[in-house]
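In: Structure for the following, please:
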Amino acid sequence: VDKVGGPPVRTYDMPESFKPSAAGTGDDLYRRSLYTFWRRTGPAPVLETFDVPKRVVCIARRETTNTPLHAFVLLNGPQFVEAARVLAEKLHRECEGNRERMIDRAFLTLAGRAPDDTERQILSRMFDEQRQWYADHPQQATEYLSVGTKARGDAVPAADLAAWATVVNALLNYDGCVVKR
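Out: Prediction:
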């Protein structure tokens, strides 16, 4: 979303964390975390998981932590699952379904570099395994692809899109995409 400024927006986890409060709608769900609604006593749970600093003090350098909760949120949070699906659809459209180009573009987009041969093979094998699993379990593919509010296109078969979304979601959780060194 290219909008700058405006009132705070409410993320997917607002109804669970700040009752009574509803999640945002439309483009509000996709704004930067800078615009996320905070209560006086604490930030949104996703921000808390990633060690957002308290607002009452100024800090010069953020702490670096690495906990299992980071992986849990990145692999299961609705905003990350939806982002993975939307990026998978975009990659499929731009790369015309070409597996190698999709893997290269996804890796470059998320990690900021091209994958090496080993990484490319791992992601290709992961796609094959996930595609087979989702082809055998179409109900789970449909459920996985229905996470979030962004409408899903029909150009890509459900098993393929779910497999690509899983690959992209795994890349979102990859250390090279999460940690700035």
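
In: use CA for all of it now, contacts and neighbours both
Out: Noted.

In: Grab the nearest non-local neighbour of residue 145.
Out: residue 162 (6.2 Å; CA to CA, 6 or more residues apart in numbering).

In: so who does that neighbour touch?
Out: Residue 162 makes contacts with 85, 130-131, 134, 141, 144-145, as judged by CA atoms under 8 Å, 6 or more residues apart in numbering.

In: Kindly indicate whether it is helix, strand or coil.
Out: helix (DSSP: H, G, I helix; E, B strand; the rest coil).

In: how much space is there between it and residue 174?
Out: Plainly put, residue 162 is 18 Å away from residue 174 if you go by CA to CA, to the nearest Å.

In: what does residue 75 give?
Out: With the distance defined as CA to CA, residue 75 ends up 10 Å from residue 174.

In: quick one, which of those two is more surrounded?
Out: Neighbours were counted for residue 75 and for residue 174 using other CA atoms under 10 Å; residue 75 has more, 19 against 15.

In: Which residues are in contact with the residue most central in space within the chain?
Out: Central residue of the chain (CA atoms, centre = their mean): residue 80, 2.3 Å from the mean position. Counting by CA under 8 Å, 6+ apart, residue 80 makes contact with 73-74, 169, 172.

In: of all those residues, which comes closest to residue 158?
Out: Using CA to CA, residue 169 is the member of the contacts of residue 80 that sits closest to residue 158, with 15.9 Å.

In: any idea which element the closest one lies in?
Out: helix 158-173 (DSSP states H and E).

In: Find out how far the longest helix along the chain is from the centre of the chain, if you would.
Out: In the chain, taking DSSP state H as the definition, the longest helix is helix 117-136. Using CA atoms, centre = their mean, to the nearest Å, the mean C-alpha position of helix 117-136 is found 19 Å from that of the whole chain.

In: now the other sequence, so there's something to compare against:
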Amino acid sequence: MAAQPATISDADKAELARLQQRRAELEKQIAALPAPTKVYAVLTEPPPPVKLLKRGNPEQPADEVSPVSLACVTGLKPELGTLQSSDGDRRKAFAEWVTSPANPLTRRVLVNRLWHYHFGAGLVETPSDFGLGGGLPSHPELLDWLADELLAQRWSLKAIHRLICTSAAYRQESNSGSVPRPSGSGSADPRAGPLPDGRGTDRARSIDASNRLLWRMNPRRLDAESLRDSVLSVSGKLNAKMFGPGYRDFEYQEEYAPVYRYITPDSPDLWRRSVYRFAVRTTTHQFLTTLDCPSPANLVPARNTTTTSLQSLTLLNNDFMLRQSSYFADRVKSDAGTDPATQVTRAFQLAFGRKPSPIEATAAEALLESRGLPQLCRMLLNSNEFVYVD
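Out: From the prediction side, this is the model:
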């Protein structure tokens, strides 16, 4: 007898259709979910034994040694565990040793870096070398006080930034030092700063021409990344988007070897802050490197600041600067209309945060009339007041 094909009842067909529809809805919901967040973790393994090497020869191992830190730091036990301690326990012990209130080394190095960022040079001029090969602190008591203050502020970097930026030393001008000395002070010590009327400035220069004692502010040029971001901000094109993947201003080609070539498309994706720039370690960025941005292949404790004709030509003629000057002009025209005097005032306000003086206004209006608004904006972006912090 031939087998009869199985039949599906109407009820089963309806249930099957319902399940298939439900499955399609769930798959659609799953596809709409955001990508899962990646979490990086350390897969620890038992630490390998570390043995004392006779005369440093790896072929002559001696007794096994336990993990320790620097024994020369007084007030702290150097031991970081025993031979049986796990890798995680050793890491924890080392982290506690580094951040211990009894360990001043970490805090002194950290606050010196913050000082270096704000003043162009640290209290110790060699930020990566506090040893015998490094420099001596110009203000050792201040360095120790800042280190203690960092601990008192529970390691808050924001608090130390605020403290430095509101200090009398930071609020000085670069030409002569604008913070007056206490009344009745007749000392010529440059640490006190020159008098309000300028008396003592020549004396201070003769004693401390390099301004190591900070009797005035050090004039400094904006670093390459800050200058780029400032240009974008003034032109109104800065993309303030935060988080997410960085932007890539290069193209990748596979030739005889991987080749990266920087490109300069006029795209909002490339107008984000420089902190989001994807840096290629093997290739320098032409615009940024010209302005003393170090090669990504090298880790440098402090940047060299040079002054070359190539930098001036780059700021004048680079495609990026020319485009942003044009956008700057469009922004001024949109804000100020067609009146030349109003345009000049608005351009100065955007670039310098102030109105022009009568002499500046006259010269700027003459340039505007003869060369046009984009050239005026180009000139402002190349001025010392824009490029330098005084």
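
In: related to what we said a few turns ago, which residues in the second structure does the following helix or strand past the helix holding residue 169 of the first structure align to?
Out: Per DSSP H and E, the first helix or strand lying C-terminal to helix 158-173 of the first structure is helix 175-178. Following TM-score structural alignment, the partner segment of helix 175-178 of the first structure in the second structure covers residues 384-387.

In: which parts of that stretch are buried?
Out: 386-387 (16 or more other CA atoms under 10 Å).

In: again, but for stretch 269-278 of the second structure
Out: For stretch 269-278 of the second structure, a neighbour-count test (16+ other CA under 10 Å) marks 270-274, 276-277 as buried.

In: Just tell me the aligned range of the longest helix along the second structure in the first structure.
Out: Ordering each helix of the second structure by length in residues (DSSP H) puts helix 10-32 first. Aligning helix 10-32 of the second structure against the first structure (TM-score structural alignment) gives no matching residues.

In: In the first structure, point out the residues matching the next helix or strand after that helix.
Out: Using DSSP H and E, the helix or strand that follows helix 10-32 of the second structure in sequence is strand 51-53. The counterpart of strand 51-53 of the second structure in the first structure, using TM-score structural alignment, is absent.

In: which element follows strand 51-53 of the second structure toward the C-terminus?
Out: Next helix or strand after strand 51-53 of the second structure toward the C-terminus (DSSP H and E): strand 61-64.

In: Give me the neighbour count for the aligned partner of residue 241 of the second structure in the first structure.
Out: Residue pairing (TM-score structural alignment): residue 241 of the second structure is matched to residue 3 of the first structure. Residue 3 of the first structure has 9 neighbours, counted by other CA under 10 Å.

In: Which strand or helix spans residue 3 of the first structure?
Out: Using DSSP H and E, residue 3 of the first structure sits within no helix or strand.

In: ok now do it, which residues does it touch?
Out: By CA under 8 Å, 6+ apart, no residues touch residue 3 of the first structure.

In: now do residue 272 of the second structure
Out: Contacts of residue 272 of the second structure (CA under 8 Å, 6+ apart): 238-241, 247.

In: counterpart of it in the first structure?
Out: Superposed on the first structure with TM-score structural alignment, residue 272 of the second structure falls opposite residue 31.

In: and the gap between that match and residue 11 of the first structure?
Out: Separation of residue 31 of the first structure from residue 11 of the first structure (CA to CA): 9 Å.

In: now residue 163 of the first structure
Out: From residue 163 of the first structure to residue 11 of the first structure the distance is 26 Å (CA to CA).

In: again, but for residue 1 of the first structure
Out: Shown here: residue 1 of the first structure relative to residue 11 of the first structure, a distance of 14 Å by CA to CA.

In: Which one of the two is surrounded by more residues?
Out: Per other CA under 10 Å, whichever of residue 1 of the first structure and residue 11 has more neighbours is residue 11, with 24 against 9.

In: Just to check, the more buried one is in contact with residue 34?
Out: No - applying CA atoms under 8 Å, one finds residue 11 of the first structure not in contact with residue 34, separated by 11.7 Å.

In: follow-up on the earlier one: would you mind pulling the contact partners of the longest helix of the second structure?
Out: By CA under 8 Å, 6+ apart, the list of residues contacting helix 10-32 of the second structure from outside is empty.
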